[in-house]
Every structure is written in structure tokens, then in C-alpha cells.
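Enquirer: Could you look at this predicted model? Sequence included:
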Amino acid sequence: MAEFPTSEELRLLIPCDDPMTTKEEQLYPIFRVPAPLRSIAPEKFSPQVLSIGPLHSPAWNSEMPQHLCSIYSEMDQYKLISWRKIFREDMPDQEVPFLRFLHQHKHAMLASYGGRFEKDHKRHIDKFVNLVALDSCFVASLLHWLFQEDFPYLKQKMSMDEIIMATKVCTTAHLFPIYSRNLPRPLQKAMLEDILLLENQVPLIAVKQAIKIESKCRSDEEAEKILELFVAALAHRVLPFSRSRRNVLYSVKRLSVGAYHLMDMMYSIVCMQVDPHPTSEILHINSAPFEPTVRGMPSSNRIYMSGIKLRGHWGSLNEISFDNGKLFLPKIHVGDDTERYFRNLIAYESCFKTDRLDVVSYLHLMDFLIDTPEDVSLLVESKVITEAIGSNEKVAEMWNSLCRNTMCLFSPKYKDVSERVQHYCKSPWRMMWAEFYRSNLSKPWLVASLLSAAALLILTLLILWYTVLIYNNDKKQS
């Protein structure tokens, strides 16, 4: 079996002065997390087992610790297998066009990393294209494997055309159905977490092209649709918010057009609000200006004491509401990967999506609601937080640390909900009624006792009234 082409072979295949090479105007932002955010939890931004792209590649980081180099190098064999599987067995004639395509976009891809790896000597450009080609093929194979595992569940929510296309995709040979059986489950889980780190990305155009070849697509449009199905499977597997598979599919549609990388797509899915009308597939994004000042929100227990009921529902983080004394929040699965996921979303939104405050607004709202482990317990009982990993103390500590070194800002929607909740909590009569309800009416046996006491009191009053009437009649007759 032939080896992956070396840099020198790439230079002979695709010379850097190739007339097809053009400078792409679009950039694909992949950058280092700023020091104020990284200093809080550096390990949350570094891959555990899988290095994608040059920012954490041992070949491009000479000062990387040796133990990390050995960990990342262990995955290179699987990257090479994915490359050979795509080009040596199924599509050997597509290898050179694929490399030519990457060279056409090399300037934009180099600029995507802030010019960090842009070199004048063509040997470095060959090395960069080599790395992007290898990693994009591996990501395509990884997504293909994940989709094939989840296809029996996803197809229940897919259209007939999507099922036909997906069935054809699942029959094509690729890496992981063969080799993933030998990979431990913790390693598979770590790989899925690593491909969603901000610093661990490759431009999506490279992944799309690899998917087009790996899945034997006839056109770019078909490759777009397959990418959407792949990302839907990934989103349903890793996203912390509880959403139905149909809603996940609706959210992913058309997101691949103009998306920068997988992290960008996951951010858009998390912040999407699906039109509740069942026949509509229109997606709404909250892009209104932010509110520069935020007043403190009461904690969950303080809200509960004021008579507000907390309710968890299926939806994205933008689908919150307050109506008739009920605060509706999206259900969220809190696991050992939740903190890593949110910290990377915060970094991406704070540095690139500066006109958006969706993630920061949600995390600050939850930070206000959670002060103590008792607040976590209440949110678990209300089914806002599900499958909490660890003790309530650890969950509360995680939420209270997520917003460190971030500005406390709310989007207009969050600001409106916050103000209405605060106004509701200021009423002393509501608090008195809520306390009376919890003390006397919240349990069936208390209600039965209260009704029995009320009936006895009414009966006593009736007897007293009847006795007074008899006494007055006897007095008149006498």
C-alpha cells in the first residue's frame, strides 16, 4: 500500500506557482484562545488525544511537551489509514484534484490562522497543505462513522430523499466501521470532544471536499446535504441541550453554506431558534444589539420562594420565556464535557461573534440562578438540568466559574425575561401566597386536613347559628 505523499512529492504534483492557484477572499477564523480565558482552565482548550490543524500539531510546535507529542502522534496511523482508504482503494484518480483544490485555497486557509504559519518558501506551503489534506480526510471519515452509527435513529426524522441518499452513503466503505471496533469507548468520546475545540479546526471547505470524494458525491450540492446529515448526527450526539432529532435536522439545514468550520456550525445550531410552526423550516437568529448593563437576577430558590415555577423544555439556549409565573428554560445535560464545550463557545463568541451575545447571556443567566448546591437541586427537580454528573456542589462550582473574565451582558431577549422575573419577585403578596401554598396546599394530606378543618368550622358555625335562632324563638314565645 502506498504511503501518504511527502512534502517533496506534493511540490512536484502541485507546484506553488500553479496558474490555478488563486487567493481566496473569505477567511476561516481559527485562532488561539486569549490569555484571560485560557488562564482559567488551560486544559479545556487543548485536545486530549486528537490534534486537528496546525495549532496543536507537533510538526508545527517545536516547544510542545513530549508527552503530548506522543499522544497526538498515536492518532497519525488512523489519519494515514483514512487517507489510503479514500484515495488508494475507492478514488485514486481524485487525489491530485483534491490537492489542487486545497492549493487553490491555500492563501485563505493560511490567513485563517492569523498568518501564524504563512511562509514564503514553498516547502512550508506544501507541508501546510499536506497537514490540512490529511486532517480533513480524517474528520470526514470520523463524521461518516458517527452518522452510520446513528442512522437507524436519525432516519425516523428524515425525508424519503434524505433516506435514499443516506442509505447510499452508508454503503460506501470508509475507515471506522473496521477500525473503531478496536478503539475504546473513552477514546472515541475524547475524539468527538476534540474536533469541537476552537483551536482544533480545519477550514470547512477542505472537509466538504473530502466528504464529496469519500461519499462519492456527484455534485457539490449533494456533498452539502451529506455534510448536513453528518453534522446533525454529531450535534445530536454531543450537544448539551435536549432537542429532538427533527429539530436538530431543521437547525443544520443551510448552515453549511457559509460556515467556517465545525465549531462555527455547532455554535449556530446551539443559538438557533426553530420556527414552532410544523410546516415551516425557517430559522431565526437573534441579532439585535446587546444591552450594556445588567441587573442581578435572583437565584433559583429566591425565584421559587416568590412563587415562580421553573420548567425545562426541549429547545436551544435562545428559546427561553416567562409567562404566567412560569420560567421556561432549555433542558441541558451536564456532564464531564460540558465545561469544555461552553468555554470554547465563550471564546469563539467573545472573539469572533462580537455582535452576538447568545452564549454569554445564557451562561450569565444560569450563573445568576445558581449560587448554591440547593439551587442546582431545585433545577434538577424542575428538569432544567438533567443527568448531572457529580455532586451538586461540583455542578454549582462549574457554573459559577464559567463566566469569569467575561463581561456581564444580556441580549434584548434575555434582558426582557430578566426584568419581568425581577418585577414579579418584588411583589410581597405573591411571596406570602407562595409561602402559604407551600406550607399548606402543596401536599395532599395537608389539603385534606385543611378541608376537614374548614368543614368542621363551617359546621360549628351553622350549629351555633341554629342554636341562636332556637333560643330567640323560645324567648319570643315566652
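Expert: Perfect, thanks for sending it.

Enquirer: CA only for contacts and neighbour counts going forward, please
Expert: OK.

Enquirer: Identify the residue nearest residue 71 in space, chain neighbours excluded?
Expert: Excluding the flanking residues, the one nearest residue 71 by C-alpha to C-alpha, 6 or more residues apart in numbering is residue 49, at 5.9 Å.

Enquirer: Just give the closest residue to residue 214, not the sequence neighbours.
Expert: Distances taken as C-alpha to C-alpha, 6+ apart place residue 86 nearest to residue 214, at 5.6 Å, with adjacent residues excluded.

Enquirer: ok, that neighbour - contacts?
Expert: 92, 137, 174, 213, 214 (C-alpha atoms under 8 Å, 6 or more residues apart in numbering).

Enquirer: Am I right that the fourth one is in contact with residue 95?
Expert: Spelled out, it's residue 213. No. Residue 213 is beyond contact range of residue 95, at 9.1 Å (criterion: C-alpha atoms under 8 Å).

Enquirer: The structure to be compared is supplied as follows:
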Amino acid sequence: MASVNPFVAPTSGDQPWVDQMRKTLKTQIAVPIDTPPLSIFSIPQILKDEKPEAYAPQRIGLGPKHHFQAELYQNMQQNKLTAVKRVIKPHQVPDLEDHVAERIKQIIPVLSPCYDSFPETDEDAFAWLFAIDGLFLLDQLGVYLEKGFAIDEKDLIMLENQIPLIVLKEIEKALSQSGENVDDFWESKFRFFSQSNSPFLLSKENIDFSRVNHLLDYMYHSIINNETSSRDVSFIKPGSIQAEKPATEELMEAVIQAAGLIPAAKPFLGLLQSVEKVLYETEDESTIQEIRVPSVSELCETAGVKFVLATSEEGIRNIAFVDGTCFLPVITLGYDTEVILRNLVAYEKLMAKNSMMGGFGLELTEYVDFMCGIIDSAADVKMLREQKIIEGDLRDEEIVKLFNGIGRSLGNMSGQSNLRKTVAEMNRVYNDVPSVRLKNEAEKQARAAAKAITFLVSISGTLVLAREAFVQASGSDTTQMLFSFVSEKLGSF
């Protein structure tokens, strides 16, 4: 049977591509369901490198990205089949293929666009894959609702492991005999699972289930409150914007390059390179960045800032700094929280970057950046725990490791968000403390002194190189080239 992936680049001319597009569009239009948005992504390698096990399922592989992974398949396939039998038995479904797989097969044309990469295989294979995994997910959510546990909750919430909601709706329609509202059926299961596993309080408002993409998407919007942000998001590719070097650093580099041209000046080369390394060595690119804000301990002890638990109805959008008091929502941290938090943040960033419909900001990402900034030690965690801002059974040291291990987002809001304004006000209060002002001024003077030293070293090195040039190649082209090179740099300083 023909491939169900219409997005593979053609290899044999234009007409096959035209035929393929004509067929694809025709089949998508024939399906009486709107094509869902792209919402299931492969995790970028930069995130996988931070913590691979946070994004790759350890026991349960769902959907085309992980279903056939050898170890997951071997250990879980029979459990999936057992779960399928458990679900369909009460409904007296005589033939899974006729009642469920065939129904899913009809929506394959609008199912593949949910994924950023969809492997090539035939429609029957995908229909069975989604039927088995969808029924298994239904079974696990049902067991969780009744008994409070599943085989592996964190695997069910991973971004690459999501099953599109349209698959689950088709399954329930195939099984239901009572005409029960399918949205209500799935919302009850999604909400209970999300309430039990979300690190944050969920919105009390009903989520528009017609716009829910999958389980992770439901949890995300329940946290964010499913409100459209008016702030645009711009993404900066790492390394695409080169930082401007100070003139003193450029001059030092010029002197070093000149020294490399003169054999007799090479003894000075190592000295100059050492000075440059000390003065201008940049941080390791792998160093994790975090939002610029002092830690909880520094803010409390130095600036008298208080941290207080916000009201029980408030979430991450309600963070505020008023009259020296920072109001924060509760966050509950357990052993699976990091996996859930990382996948929520990854989903937000990828949707903000790829969603054509908009509606995705970086609010959750900014909150995580903020927590990474204010938590530097177990003392910071202890202060927040005493105020009931942090709850859960994760130890203080593990919480520090969690927030210090999550890398800074590469996405930036084009406008200043409420959280950024809060951070700016906290920094202003902190920097107005006399001792902090004195420290900042001392650091400023130290940087100025370093520049002055660099200038003196550069001038001295230049004079030495000039003398060597005259001795070795008086009147030669090398001398003229050296003087032109150094004079140009001196003129730009």
C-alpha cells in the first residue's frame, strides 16, 4: 500500500510531485475533520544533550517516534495488548480492525501533519499502531483515575510520546454506545492526570477542548490558563549575533598578530597571549545561563526583600513585586517533576517557534528562568519552603540541582513581559542598597583599570615589535606592512 507521508521531497521530476500534492489535498479535504496543527516535535539535540533521559521514554513508547524502539517494544508490547483487551472487552467489540483500526485509518491524511517528522509506511500499519497505543493510553488514564498510578506517568507526558487527541476521540466514538460527549469523556481523564502530576495549580476555567492537541498540550494550557498573549516571540540562533569586541581587545589581538610575523618577537608572543587570556577569556559556552536576578538569600539579607506565597487561585502570571515583597505561586516538586517541567518548557518553545496560529508566548519558560536565577543554594530553597512557595518531597539539594541544570531559553520576547518588569524592579531595589552600589562601583573601576593595563601592555608590545622590525628588516616591505597594521589599530582605539 502507498506511503502515507506526502512531505518527502520528490526524486523523479515535477509531475509525480504534482500528482502527490493533488492526491494529498484531495484526501485531506475528504476527511470531515479539520487538520490539527503541528504539535508533536522531535526534541532538539541541544536539549537532549542536557539530560537525555528527560525526553526519551524509559518504559513506554507511544506513537511513530518510539513505538518500535527495540527495548521498549520488547518489554511493553504484550502489556499494551493486555490493556487493549481490557478496554474493549466491556464494549463487546468483536473485531478491533473493523471497529477501531479502520476508523483511525480514515483520518491518517490529517494525522501525519501533527508530527514534525512522520516515517514512511502503509496506512494499515499506522492504523494499528495508533489503535493499540490509543487504547493503551485510554487504559492507563482509566487506571490512574481509579487507583492513582500508571505504569510510568512521566513517559505519558513526554513530548515525543504524545498521541494526538483526534485519535483518542475516534477510538471513543468507536467504543461508545451511549452517545456520551467525547470531549467530556476525555477532559475528565486529562484533568485528573494533569492535576495529579502538574507542578503548578491548574486553572479552574474549562479548557476549550476543541483546541486541545494532546495530553501535554492540555496540561500546558491548564497551567497557562489558555489565554492568548499579545507579545511576539523572536528566536535568536546561537552564534548568529557576534558580540562587539572592546577596542582594547582588538588592539591586543593586533599586537599578537604582529608578533607572529617577526621571528625575533616570538618570545613576547606567549606573554601577550597570556595577558589576553586573563583579561578577555570568555565563559565556557556550555555554562548554563540564567536570568539576571540575585538569589533569594541575597535579596532577603541584603535588600530586605520578602518572599510570600500568592493566593491559592493564582498561577505564574500573577507573580508580582509590591513594596519590597515578592508574591510567588506554589510549585510542587517531586521525583518526576523535572521530566514534566522540561517537556512543558520544550513544548512551549517549539510551539512558539513553529505555530502558525500564534497564541504561544514564553511565560512558562520565563518563570523557569526566574527560578533558576533566584535559587543558587539549599538556603534559598529552605526560605521558599518555609513560605510554602515550594512543596513536595524532593530534597533541597536536589531542587538546587534541578533549577541549576535547566539551560536558559534561546527565545526572547520582543516586549517586556510582566515577569521581566518584576525582575527589573527587584534588581533596582537590590542595586540601590549602599553596599551593593559600592561593590558595583568597585567592579566598574576594576574593569576600567584592566583596560588601562591592557592599553599599556599593548603600547609596550607595539614599541618592542617596532624596534625588532627596524633591526631585522629596516626599509623592507615587512616593516612597512607592520607599521601600517599597528597604526591602523592604534588609530581605531
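Expert: Structure received. Nothing here was measured: the structure is a model prediction, and the numbers come from that model.

Enquirer: tm score of chain vs chain?
Expert: Counting by TM-score structural alignment, normalised by the length of structure 1, the TM-score of this superposition works out to 0.65. Behind it: 350 aligned residues with a C-alpha RMSD of 3.4 Å.

Enquirer: Now tabulate the contacts of residue 86 of structure 1 in a markdown table and tack on distance to residue 383 of structure 1.
Expert: Below are the contacts of residue 86 of structure 1 laid out as a markdown table (distance: C-alpha to C-alpha, whole Å):
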| residue | distance to residue 383 of structure 1 |
| --- | --- |
| 92 | 52 |
| 137 | 40 |
| 174 | 40 |
| 213 | 44 |
| 214 | 41 |
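
Enquirer: Just to be careful, could you list which of those residues are in helices?
Expert: 137, 213, 214 (DSSP state H).

Enquirer: Look up how far residue 139 of structure 1 lies from the last one.
Expert: This points to residue 214 of structure 1. From residue 214 of structure 1 across to residue 139 of structure 1, the span is 11 Å (C-alpha to C-alpha, to the nearest Å).

Enquirer: pretty sure residue 330 of structure 2 contacts residue 392?
Expert: No. With contact defined as C-alpha under 8 Å, residue 330 of structure 2 does not count as touching residue 392 (10.2 Å).

Enquirer: Neighbour count for those two, which is higher?
Expert: residue 330 (24 against 14; other C-alpha atoms under 10 Å).

Enquirer: what sits against residue 169 of structure 2?
Expert: 182, 183, 186.

Enquirer: let's go with 10 Å and repeat that
Expert: 104, 134, 175, 181, 182, 183, 185, 186 (C-alpha atoms under 10 Å, 6 or more residues apart in numbering).

Enquirer: what do you get for residue 424 of structure 1?
Expert: 303, 306, 307, 308, 324, 325, 418, 430, 431.

Enquirer: 8 Å instead, please
Expert: Per C-alpha under 8 Å, 6+ apart, neighbours of residue 424 of structure 1: 306, 325.

Enquirer: Structure 2: which residue goes with that one?
Expert: In structure 2, residue 424 of structure 1 lines up with residue 429, judged by TM-score structural alignment.

Enquirer: Doesn't its match belong to a helix?
Expert: Yes. The assignment for residue 429 of structure 2 is a helix, going by DSSP: H, G, I helix; E, B strand; the rest coil.

Enquirer: circling back: who's more crowded, residue 213 and residue 95 of structure 1?
Expert: residue 213 (21 against 15).

Enquirer: related to what we said a few turns ago, and the residue nearest to residue 214 of structure 1, which of the three is it?
Expert: State at residue 86 of structure 1, reduced to three classes by three-state DSSP: helix.

Enquirer: Could you check how far it is from residue 215 of structure 1?
Expert: Between residue 86 of structure 1 and residue 215 of structure 1 the distance is 9 Å, computed by C-alpha to C-alpha.

Enquirer: Report the secondary structure state of residue 76 of structure 2.
Expert: helix.

Enquirer: Neighbours of the residue mapped onto it from structure 1, how many?
Expert: Under the alignment (TM-score structural alignment), residue 76 of structure 2 pairs with residue 72 in structure 1. Counted by other C-alpha under 10 Å, the residues lying close to residue 72 of structure 1 total 18.

Enquirer: Touching, residue 72 of structure 1 and residue 49? I think so.
Expert: Yes. Contact between residue 72 of structure 1 and residue 49 holds when scored by C-alpha under 8 Å: they sit 5.6 Å apart.

Enquirer: Report the distance from stretch 457-476 of structure 1 to the chain centre.
Expert: Distance of stretch 457-476 of structure 1 from the chain centroid (C-alpha atoms, centre = their mean, to the nearest Å) equals 71 Å.

Enquirer: Specify, as a residue range, where that stretch falls in structure 2.
Expert: Under TM-score structural alignment, there's no match for stretch 457-476 of structure 1.

Enquirer: Pull the contacting residues for the most centrally placed residue in structure 1.
Expert: Closest to where the C-alpha atoms of structure 1 average out (C-alpha atoms, centre = their mean) is residue 239, at 4.1 Å. By C-alpha under 8 Å, 6+ apart, the contact set of residue 239 of structure 1 is residue 270.

Enquirer: Check residue 396 of structure 1 too.
Expert: Counted by C-alpha under 8 Å, 6+ apart, residue 396 of structure 1 has contacts 370, 371, 372, 373, 375, 376.

Enquirer: What lines up with it in structure 2?
Expert: Using TM-score structural alignment, residue 396 of structure 1 pairs with residue 400 in structure 2.

Enquirer: what about that match, distance to residue 429 of structure 2?
Expert: Distance, residue 400 of structure 2 to residue 429 of structure 2, by C-alpha to C-alpha: 25 Å.

Enquirer: One more: residue 98 of structure 2?
Expert: 67 Å.

Enquirer: Residue 138 of structure 2 now?
Expert: 51 Å.
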